[in-house]
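Colleague: take a look and give me a structure for this.
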Amino acid sequence: MRLCVLCGSSSGSKAIYLEMATRLGKALADAGIGLVYGGASVGLMGAVADAALANGGEVIGIIPQALQEKEIAHKGLTDLRVVGSMHERKALMAELSDGFIAMPGGIGTLEELFEVWTWAQLGYHTKPCALLNVDGFYDGLATFLDSLVEQAFVKPNYREMLIVEEQVESLLAAISNYEAPVVTKWVKTSE
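Modeller: Below you'll find the predicted structure:
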């Protein structure tokens, strides 16, 4: 099994973000779960990869040629794949992964999460999508997502597809126990 971790190439403003990235990387390696991620050696991306590698884990990084210098590609990975575009990066990360975890990050992290979660909602895959809600980082997003359900833009079962946990151990357990809902038509028609 391999899990794709989506997270920042920045370390963020709190030490707990790096600490949890390290804990996640170690936990993945200890559980024999391969890591697929964006290929950087810096920020949370570098921390999760370094921890997985230090504990004997498989780490596959995927980075676009244009970001190889900006994100400082990791040179010590099990496998570093350089691709031509962000579209290729995301497609290959999804293809190689059995599930997705978003840690704290910026716009790119959110965009990657929403894309794979949308694909799950549409039934393109049945892989779990999860948030590691480090120190309440995603509390505001979770509240907003709940409001989308209340406003009838997201069905409750699609909201429930997104696993939200605060600890690495409970997150990995929830991913392990995940069962995708049956995807049905989500738009009411007059039929």
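Colleague: going forward, measure contacts and count neighbours with C-alpha atoms only.
Modeller: OK.
Colleague: spatially central residue in the chain, please.
Modeller: When the chain is reduced to its mean C-alpha position, the nearest residue by C-alpha atoms, centre = their mean turns out to be Ile101, at 2.9 Å.
Colleague: Proceed likewise with the subsequent sequence, for comparison:
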Amino acid sequence: MKAICVFCGSSYGTRETYADAARATGRVIAEQGYTLVYGGAKVGLMGTVADAALEAGGKVIGVLPRALEDKEIGHQGLTELHLVGSMHERKAKMADLSDAFIALPGGVGTLEEIFEVWTWGQLGYHQKPCGFLNIDGYYDDLIRFLDHQTEQGFTKDVMRAMVQIAGTPEEMISLFENYTPPSAPKWIKRDET
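Modeller: Take a look at the predicted model:
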């Protein structure tokens, strides 16, 4: 594992602990020798995680759609900033550059990003770990829903287990370093069950 992608909000949310977690995540990624890959903005938690990694001496790669360069305010102090044509290109580029994916608190965009890379993993497009950094219980209700979804037969246990849950960036990186992707396929023929 060389690069860790962080999906998170372009705003700060209502609790200071979210920004604290973003700072800690950026710092820990850099201190442990990993490259941070993220959405390329200098605002909100996105800017916070990037600044913390840079301050800790880390390499930071941003990926930003040209259409959002002014709105999300592209970060000009990064190791690399890739400007791309669309959100689809952004996500594909971030996935190509990354070996693991963390969702910090964020909105619909954050959820869409982490769910897409998780789906790609379920489909066998990659074998990279994904995880939710559950700061102050931010993802508690979502985790309960994911468990409910699994109980109701819409997600297999092995696919649910692909998503790591941690309370600190150190714990998340440890889970990633010890991650074993599922060996079973997503689909099993009816006569094999």
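Colleague: which parts of the second structure are strands?
Modeller: For the second structure, the strands defined by DSSP state E cover 3-7, 35-38, 60-65, 80-84, 100-103, 130-133, 163-166.
Colleague: figure out which of those strands is closest to Asp51 of the second structure.
Modeller: strand 60-65 (8.8 Å; C-alpha to C-alpha).
Colleague: centre of the chain to that closest one, how far?
Modeller: Put simply, strand 60-65 of the second structure sits 14 Å off its chain's centre (C-alpha atoms, centre = their mean, to the nearest Å).
Colleague: tell me the helices and strands packed up against that strand.
Modeller: strand 35-38, helix 44-55, strand 80-84, helix 87-97 (3 or more C-alpha pairs under 8 Å, 6 or more residues apart in numbering; DSSP states H and E).
Colleague: if you set the cut-off to 6 Å instead, what comes out?
Modeller: strand 35-38, strand 80-84 (3 or more C-alpha pairs under 6 Å, 6 or more residues apart in numbering; DSSP states H and E).
Colleague: hang on, the earlier thing: check the gap between the residue nearest to the centre of the first structure and Gly25 of the first structure for me.
Modeller: 12 Å (C-alpha to C-alpha, to the nearest Å).
Colleague: repeat for Ala91 of the first structure
Modeller: 22 Å.
Colleague: these two: who's more crowded?
Modeller: Gly25 (28 against 12; other C-alpha atoms under 10 Å).
Colleague: list the contacts of that one.
Modeller: 48, 51-52 (C-alpha atoms under 6 Å, 6 or more residues apart in numbering).
Colleague: now with 8 Å, please.
Modeller: Gly25 of the first structure makes contact with 35, 47-53, according to C-alpha atoms under 8 Å, 6 or more residues apart in numbering.
Colleague: now which of these would you call buried?
Modeller: Among the contacts of Gly25 of the first structure, the ones that count as buried by 16 or more other C-alpha atoms under 10 Å are 35, 47-53.
Colleague: which one of these sits closest to Asn157 of the first structure?
Modeller: Leu35 (27.6 Å).
Colleague: surely the closest one meets Leu6?
Modeller: No - under the criterion of C-alpha atoms under 8 Å, Leu35 of the first structure makes no contact with Leu6, lying 10.4 Å away.
Colleague: the buried ones among the contacts of Gly25 of the first structure: which two are farthest apart?
Modeller: Once C-alpha to C-alpha is applied, these give Leu35 and Ala47 as the farthest pair, at 12.1 Å.
Colleague: just to revisit the earlier point, out of the helices and strands packed on strand 60-65 of the second structure, deepest packed?
Modeller: strand 35-38 (a mean of 26; mean count of other C-alpha atoms under 10 Å).
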